[in-house]
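Novice: Sequence first, predicted model second:
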Amino acid sequence: MADPKETVEVAGREVSVTNPGKVYFPERGYTKLDLVRYYLAVADGALRGVRGRPMALKRFPDGAAGDFFFQKRAPRSRPDWVETVTLAFPSGRLADEIVVRDAAQLVWVVNLGCIDLNPHPTRAEDLDHPDELRVDLDPVPGVPWDHIRRVALVVRDALEAYGLVGWPKTSGSRGIHVNVRIEPRWTFPEVRRAALALARDVEQRVPELATSRWWKEERHGVFIDYNQNAKDRTVASAYSVRPTPDARVSAP
């Protein structure tokens, strides 16, 4: 017998949580409702990372241990208070993606089976000009945490040299993300080139620890993944729960 729905009252709305007792993290026993309650507890912080941004839906219908799929198009069956915006991708395809602005919309997205939140680096009001440059520090297997942390500090120094401020967070997996707020005046290719220039700068400062080499067989240490700034890329936002056995969080 299926679990009854759980109704959550939030942001002046009633949001249904289907199958609330479904176990999403078998190792810890955390359920879908536990995940919803977590996001409600950190809603202020979580919304800072996603508010007003189109979002790709990364759905885990069977929880963190099951298969997942990316859904770029918003479900046709949705409440009229769930906002969407039309994105054009490099392939020429169009997609109406969800835009979250409040905690009710956040819970609605999580109820779809979204464990982590994956917003684009643009605002719904200006889809062609990112307001965030994203630095993804992705270590090759075997790199100790201290090396990743040291590279993050070098990223900070490099950004300061350009008059920029980076806001670091753990990726919730193995690395560190550094988000850099920028004016929304440059195109995606321009922001990506800036991220590549930054990656090469960091590599030159600590060549024994960091690399900007694209081919995996040429990498060592911590790869500075500048391609996360391509137009079709999204990155898990701050306070996102990651689909790891221990339900790790991407934490500032």
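Specialist: That came through fine.
Novice: Could you use CA atoms for every contact and neighbour count after this?
Specialist: Will do.
Novice: Stretch 193-211: which residues count as buried?
Specialist: 193, 195-196, 198-203, 205, 209-211 (16 or more other Cα atoms under 10 Å).
Novice: Helices - which of the residues you listed land there?
Specialist: R193, A195, L196, L198, A199, R200, D201, V202, E203, R205 (DSSP state H).
Novice: What distance do you get for the last one to A41?
Specialist: Looking back up the chat, that one is R205. 40 Å (Cα to Cα, to the nearest Å).
Novice: do the fifth one as well
Specialist: Using Cα to Cα, we find A199 at a distance of 35 Å from A41.
Novice: Next one for the comparison:
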Amino acid sequence: MFAWDSYRMTPITEVEGRRLALSNLEKVLYPAHGFTKGEVLHYYAVTAGSLLAHLYNRPVSFLRFPDGPDGQRFFAKNVPPGTPAWVRTAEVPRRSEGRTAKQVVVQDLATLMWAANLVTEFHTPQWQADAPGRADRMVFDLDPGEPATIVECCEVALWLRERLEADGLHVYAKTSGSKGLHVLVPLEPTPSEKVSAYAKELAVEAEQELPGLALHRMTRALRPGKVFVDYSQNAAAKTTAAPYTLRARALPTVSAPVTWEEIEGCEEPGDLVFLADDIPPRLQEYGDLLGPLINLNRAGKLPKGFR
């Protein structure tokens, strides 16, 4: 039940014993879908059980879009001004040797709802806050260059799955919530530079095995009609959109876990577009398709020849 801040006329709610001021709930953030800020908060509340499991113990970076996807966007790693004292933070190393900075760690529903009220995408590194720079998962961001679409990404994802499984690894996938796919692999905690080097080897191999389709270089002139196999997000300083985060797109799309059967059956780009309203029924039907990714992180594997 809401109370009201009589000075600001802002609804106040209590979440797990924490008082939160929620603002502009009727503001339309996604005009093409009529999706309001209140609906954004509702989405994060009903998917919190799965989302929090993937955010747990990882420093979070925020892509904020308080006026919707067509308004100003800004990416923030540092703790936002006005952050409540009860929000957990972690000291995170920066690129400059010897320097650290604080970032938010979203551990509970109250913190999630506070962060969601800022209107954010959630992005995390491939390592946990108590082991910075030691990746417990690997990611490939498959990004299509027009006229290629997610359909071509699916072809590359299936090749990567077969190749990774040949090295004894478990492989999972989700949509990016934008144009492409993310392929994810749980690992025994390993220095990020080693993971990056291995991921680059596979990206190069994908380009060799899938000529005319896969590309491991970011050069824009080479990308039309091809799928860029972006391995760079395995670097310790990089982050990836978290599973179940909303994205700052024209519609309230979600970075949604998908089955390999869905990837194999993808024939049109719209086959793998999931909006906020689609996710609760999918969780009811499938559970968290990336749940094994969390469970395997501490008992993950290393590829053959990786040591």
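Specialist: Yep, it's here. Please read these numbers as outputs of a predicted model, since none were measured by experiment.
Novice: Can you pull the TM-score for these?
Specialist: Scored by TM-score structural alignment, normalised by the length of the first structure, the superposition of the two chains gives a TM-score of 0.92; 249 aligned residues with a Cα RMSD of 1.8 Å.
Novice: picking that back up, now the ones in helices among the buried residues of stretch 193-211 of the first structure as a markdown table including distance to V36 of the first structure?
Specialist: Shown next, in a markdown table, are those (distance: Cα to Cα, whole Å):
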| residue | distance to V36 of the first structure |
| --- | --- |
| R193 | 38 |
| A195 | 34 |
| L196 | 37 |
| L198 | 37 |
| A199 | 36 |
| R200 | 40 |
| D201 | 41 |
| V202 | 38 |
| E203 | 40 |
| R205 | 43 |
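Novice: Go through the residues you listed and say which is closest to A11 of the first structure.
Specialist: A195 (37.0 Å; Cα to Cα).
Novice: Quick one: map the closest one onto the second structure.
Specialist: Applying TM-score structural alignment, one finds that A195 of the first structure aligns to A199 in the second structure.
Novice: Check S91 of the first structure too.
Specialist: By TM-score structural alignment, S91 of the first structure lines up with S96.
Novice: Same check on P243 of the first structure?
Specialist: Aligned partner of P243 of the first structure by TM-score structural alignment: A248.
Novice: doesn't R219 make contact with R213 of the first structure?
Specialist: Yes - look at R213 of the first structure against R219 with Cα atoms under 8 Å: they come within range, at 5.8 Å.
Novice: and the aligned partner of L181 of the second structure in the first structure, what is it in contact with?
Specialist: Counting by TM-score structural alignment, L181 of the second structure lines up with I176 in the first structure. For I176 of the first structure, the contacting residues are D136, L137, D138, I148, R149, A152, P168, K169, T170, by Cα atoms under 8 Å, 6 or more residues apart in numbering.
Novice: Which residue, other than its chain neighbours, is closest to I176 of the first structure?
Specialist: T170 (4.4 Å; Cα to Cα, 6 or more residues apart in numbering).
Novice: and if you look at R192 of the first structure?
Specialist: R192 of the first structure sits nearest to N229 (Cα to Cα, 6+ apart), 5.1 Å away.
Novice: same question, E91 of the second structure
Specialist: Computed as Cα to Cα, 6+ apart, the closest residue to E91 of the second structure that is not its neighbour in sequence is K102, at 4.7 Å.
Novice: And the one you found, how far from A131 of the second structure?
Specialist: K102 of the second structure is 15 Å from A131 of the second structure, by Cα to Cα.
Novice: just the helices in the stretch 1-150 of the second structure please.
Specialist: Under the criterion DSSP state H, counting those that start in this stretch, the stretch 1-150 of the second structure contains helices at 37-46, 48-55, 109-116, 150-166.
Novice: Out of the ones you listed, which is the most enclosed?
Specialist: Most buried of the helices of the stretch 1-150 of the second structure, by mean neighbour count (mean count of other Cα atoms under 10 Å): helix 109-116, with a mean of 22.
Novice: quick one: contacts of that helix?
Specialist: Against helix 109-116 of the second structure from outside (Cα under 8 Å, 6+ apart): V15, E16, R18, L20, V40, L41, Y44, A45, A48, L52, V87, V106.
Novice: wait, what's in contact with the first one?
Specialist: For V15 of the second structure, the contacting residues are L109, A110, by Cα under 8 Å, 6+ apart.
Novice: quick one: what's aligned to it in the first structure?
Specialist: Per TM-score structural alignment, V15 of the second structure is aligned with V10.
Novice: measure that match to G45 of the first structure for me?
Specialist: Relative to G45 of the first structure, and taking Cα to Cα, V10 of the first structure is found at 16 Å.
Novice: How about Y30 of the first structure?
Specialist: 21 Å.
Novice: now swap in V36 of the first structure and tell me
Specialist: 14 Å.
Novice: same check, this time on A124 of the first structure
Specialist: Counting by Cα to Cα, the gap from A124 of the first structure to G45 of the first structure is 19 Å.
Novice: swap in I98 of the first structure?
Specialist: For I98 of the first structure relative to G45 of the first structure (Cα to Cα), the value is 19 Å.
Novice: And V229 of the second structure? What does it align with in the first structure?
Specialist: Checking TM-score structural alignment: V229 of the second structure goes with I224.
Novice: That match: what's it in contact with?
Specialist: So I224 of the first structure contacts V135, D136, L137, D138, A199, A210, T211, S212 (Cα under 8 Å, 6+ apart).
Novice: let's see 6 Å
Specialist: Each residue near I224 of the first structure by Cα atoms under 6 Å, 6 or more residues apart in numbering is listed here: D136, L137, A199, S212.
Novice: Excluding residues flanking it in the chain, which one is nearest it?
Specialist: Nearest residue to I224 of the first structure in three dimensions, chain neighbours excluded: L137, at 4.9 Å (Cα to Cα, 6+ apart).
Novice: Isn't that neighbour up against G175?
Specialist: Yes - the criterion here is Cα atoms under 6 Å, and L137 of the first structure meets it with G175 at 5.5 Å.
Novice: quick one: which of those two has more around it?
Specialist: Here L137 of the first structure and G175 are compared on neighbour count by other Cα atoms under 10 Å; more neighbours surround L137, at 27 against 21.
Novice: what sits against the residue mapped onto that one from the second structure?
Specialist: Counting by TM-score structural alignment, L137 of the first structure corresponds to L142 in the second structure. Contacts for L142 of the second structure (Cα under 6 Å, 6+ apart) come out as C153, G180, L181, F228, V229.
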